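Novice: Fold the following, please.
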Amino acid sequence: MPAGKTENIKQVRLSQLFPFERHPFKVNNDTKMQETVESIKQYGVLSPAIARPLPDGGYELVSGHRRKRACELAGLETMPVIVRELDDDAAAILVVDSNLQREGLLPSERAFAYRLKLEAMQHQGQRKDLTSVQVEPKLRARDVIAQEVGESSGVQVQRYVRLTELIPPLLDMVDERKIAFNPAYELSFLKQDEQRLLLDAMDSEQATPSLSQAQRLKQFSQRGELTA
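Specialist: Predicted coordinates for the structure are as follows:
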């Protein structure tokens, strides 16, 4: 938005607000949600959501998914929204940036958020490559993200992104702290059918693999030696 330009806030019906298609963050009816509901009942929505117009009508939320849910639970029919024209990449980056500073993010939320932003930044870099030989921004996107969110390195960002290769039940176990981050990273290199076999074995043994066990499983998988 150009400096000095004021954005208009409009009241939009909740029924006309749709979630971002690849929204990586969970919207749970938890204690924090109930606190937001009570705040909205008492003070109203203090910070407007951000959305972009959809081609067939309505708006796609970019920021404000939890606020919209809280408004629904509070019995409201509308909420304040800033409407912006955003392309897919800009919208994806804003979705991530508006949520990453929240406390208590789950590993799965970080994983899909980093992946979403990384892909958007890389796509922006590819478009810039059409008119410029400067490719470094695309190559170093993960390092930019690491600096912005306080991760130790771009490698750590990439390790989080790798978790998106886990099948949902295993990723849920990472969120529930039943599988630690480092073993989970190693297990993400297993094929999906191998991950399902592992899940069955974990269920029957009532145990989860250690880091060294996960590393060995990865090696067996890479050599094609992992069998039931």
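
Novice: okay, CA-based contacts and neighbour counts for the rest of this
Specialist: Will do.

Novice: Next, the buried residues of the longest helix seen in the chain.
Specialist: Criterion DSSP state H: the longest helix present in the chain is helix 107-129. For helix 107-129, the neighbour count (16 or more other CA atoms under 10 Å) marks 107-122, 125-126 as buried.

Novice: Stretch 197-208 too?
Specialist: 198-199, 208.

Novice: Let me know the secondary structure of Q11.
Specialist: strand (DSSP: H, G, I helix; E, B strand; the rest coil).

Novice: er, K178 I mean
Specialist: coil.

Novice: can you pull the contacts of it?
Specialist: For K178, the contact set (CA atoms under 8 Å, 6 or more residues apart in numbering) comprises T208.

Novice: another one to check against the first:
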Amino acid sequence: MKSSAKKVELAPYDDLFSTEESRQDAKLEKVREIPLSELHPFKNHPFKVKDDEAMMETADSVRQYGVLVPAIARPDPEGGYELVAGHRRHRASELAEKETMPVIVRDLDDDAATIIMVDSNLQRESLLPSERAFAYRMKLEAIKHQGARTDLTSAQLGPKLTATEKIAENSPDSKSQIKRYIRLTELIPELLDMVDEKKIALNPAYELSFLKKEEQRDLLDAMDSEQATPSLSQAQRLKKYSQEGHLTLDMMRVIMGEEKKSDLDKVTLSADILRKYFPKSYTPQRMQETIIKLLEGWQKKRQRDQER
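Specialist: Below you'll find the predicted structure:
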């Protein structure tokens, strides 16, 4: 005979003896000490973590005082946690031979995690152009995904901001500059490396980003053969010819072989020529100082002769 009694669901034991205050407290974010081995880098993290002098100083600080500002991470479905903010602190902790570091764990979707990851790094002064470029692009894509959300902008508060304007609100760069940085992500890695190394300036690099990928590779060939990098005016002409469909490797070599105005203002004497007129014991610095003194003496003599 079946029992007519309804099933009774009992509340968990902890809930029976907990207060509303304690239950709310349990929902609050807390700083946890998590093993370094369980913390994984953010996917496609655009910021480089280098073992440079600044990192060694950070590691010394961590060794002495520990990590003072907790990192932020989110649960990784494959196990452990994905770092959202704190990659440099994580590396410094490894160098300091720490086993754990303080972390705030949050449940974040991909877009929210990307925005936090970018914003936590953008204020650093030593960012490379490539780091800033890919970070802005990642944040732009995340904000566009969130475009339907009402918490980003509200029609009642005024006109809806574009994604780029939203980035510029909390960025050291203007809307137009952000767009120019994002454009740099269209450069092939070799050219972008040259921008990071300051061999190519930002403005010419922006113009070169409009070249097709195969044209950019041909440009590397032309730059190597002519031992030159493009000025802004040269980059603009390369872009114009590319858009007209007339850009060829031969044309690139001709353009890169042009004498720049800055080159016309220079007079270069090789070390072999200079060594003929100085003792072997002279260093390059002493040679330069001597030449300057001789030129100053010659200039004064020429002025005296003109006054006679």
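
Novice: TM-score for the pair, please.
Specialist: Scored by TM-score structural alignment, normalised by the length of the first structure, the superposition of the two chains gives a TM-score of 0.91; 220 aligned residues with a CA RMSD of 2.0 Å.

Novice: quick revisit: give the other helices and strands that the longest helix of the first structure contacts.
Specialist: Helix 107-129 of the first structure is packed against helix 88-97, helix 136-139, helix 141-149, helix 154-162, helix 168-175, with contacts defined by 3 or more CA pairs under 8 Å, 6 or more residues apart in numbering; DSSP states H and E.

Novice: what inclination does that helix have with respect to helix 154-162?
Specialist: With axes from the mean of the first three to the mean of the last three CA atoms, to 10 degrees applied, the angle from helix 107-129 of the first structure to helix 154-162 works out at 110 degrees.

Novice: so how far is helix 107-129 of the first structure from its chain's centroid?
Specialist: Relative to the chain's own centre, helix 107-129 of the first structure is displaced by 10 Å; criterion: CA atoms, centre = their mean, to the nearest Å.

Novice: Stretch 172-179 of the first structure now?
Specialist: So, by CA atoms, centre = their mean, the centroid of stretch 172-179 of the first structure is 17 Å from its chain's centroid.

Novice: Which stretch of the second structure lines up against that stretch?
Specialist: Aligning stretch 172-179 of the first structure against the second structure (TM-score structural alignment) gives residues 193-200.

Novice: and the end-to-end length of that stretch?
Specialist: Length of stretch 193-200 of the second structure, first residue to last, CA to CA, to the nearest Å: 9 Å.

Novice: next one: stretch 129-145 of the first structure
Specialist: 20 Å.

Novice: So which residues make contact with it?
Specialist: Contacts for stretch 129-145 of the first structure (CA under 8 Å, 6+ apart): 114, 118, 121-126, 153-155, 157-158.

Novice: picking up where we left off before, could I get the helices and strands packed on helix 107-129 of the first structure as JSON lines with distance to I9 of the first structure and mean neighbour count?
Specialist: Formatted as JSON lines, these follow (distance: least, CA to CA, whole Å; neighbours: other CA atoms under 10 Å):
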{"stretch": "helix 88-97", "distance to I9 of the first structure": "18", "mean neighbour count": "19"}
{"stretch": "helix 136-139", "distance to I9 of the first structure": "34", "mean neighbour count": "15"}
{"stretch": "helix 141-149", "distance to I9 of the first structure": "28", "mean neighbour count": "17"}
{"stretch": "helix 154-162", "distance to I9 of the first structure": "35", "mean neighbour count": "19"}
{"stretch": "helix 168-175", "distance to I9 of the first structure": "36", "mean neighbour count": "17"}
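
Novice: will you turn these into CSV that also has distance to P55 of the first structure?
Specialist: As requested, those are exported to CSV (distance: least, CA to CA, whole Å):
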stretch, distance to P55 of the first structure
helix 88-97, 13
helix 136-139, 29
helix 141-149, 30
helix 154-162, 31
helix 168-175, 32
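
Novice: Out of those, flag the one nearest L61 of the first structure.
Specialist: helix 88-97 (8.6 Å; CA to CA).

Novice: Show me what that closest one packs onto, helices and strands only.
Specialist: Packing partners of helix 88-97 of the first structure (3+ CA pairs under 8 Å, 6+ apart): strand 59-63, helix 107-129.

Novice: Quick check: the gap between the counterpart of D30 of the first structure in the second structure and L95 of the second structure.
Specialist: When the second structure is aligned by TM-score structural alignment, D30 of the first structure is paired with D52. From D52 of the second structure over to L95 of the second structure the distance is 12 Å, taken as CA to CA.

Novice: Looking at these two, which has the bigger crowd around it?
Specialist: Ranked by neighbour count (other CA atoms under 10 Å), D52 of the second structure and L95 place L95 first, with 17 against 9.

Novice: just checking, what residue in the first structure corresponds to that one?
Specialist: By TM-score structural alignment, L95 of the second structure lines up with L73.

Novice: hang on, isn't its match packed against V37?
Specialist: Yes. Using CA atoms under 8 Å, L73 of the first structure is in contact with V37, at 6.6 Å.

Novice: number of nearby residues for the counterpart of G224 of the first structure in the second structure?
Specialist: Alignment note: G224 of the first structure maps to G245 in the second structure; criterion TM-score structural alignment. Applying other CA under 10 Å, we find 9 residues neighbouring G245 of the second structure.

Novice: Could you do V81 of the first structure as well?
Specialist: Count around V81 of the first structure with other CA under 10 Å applied: 24.
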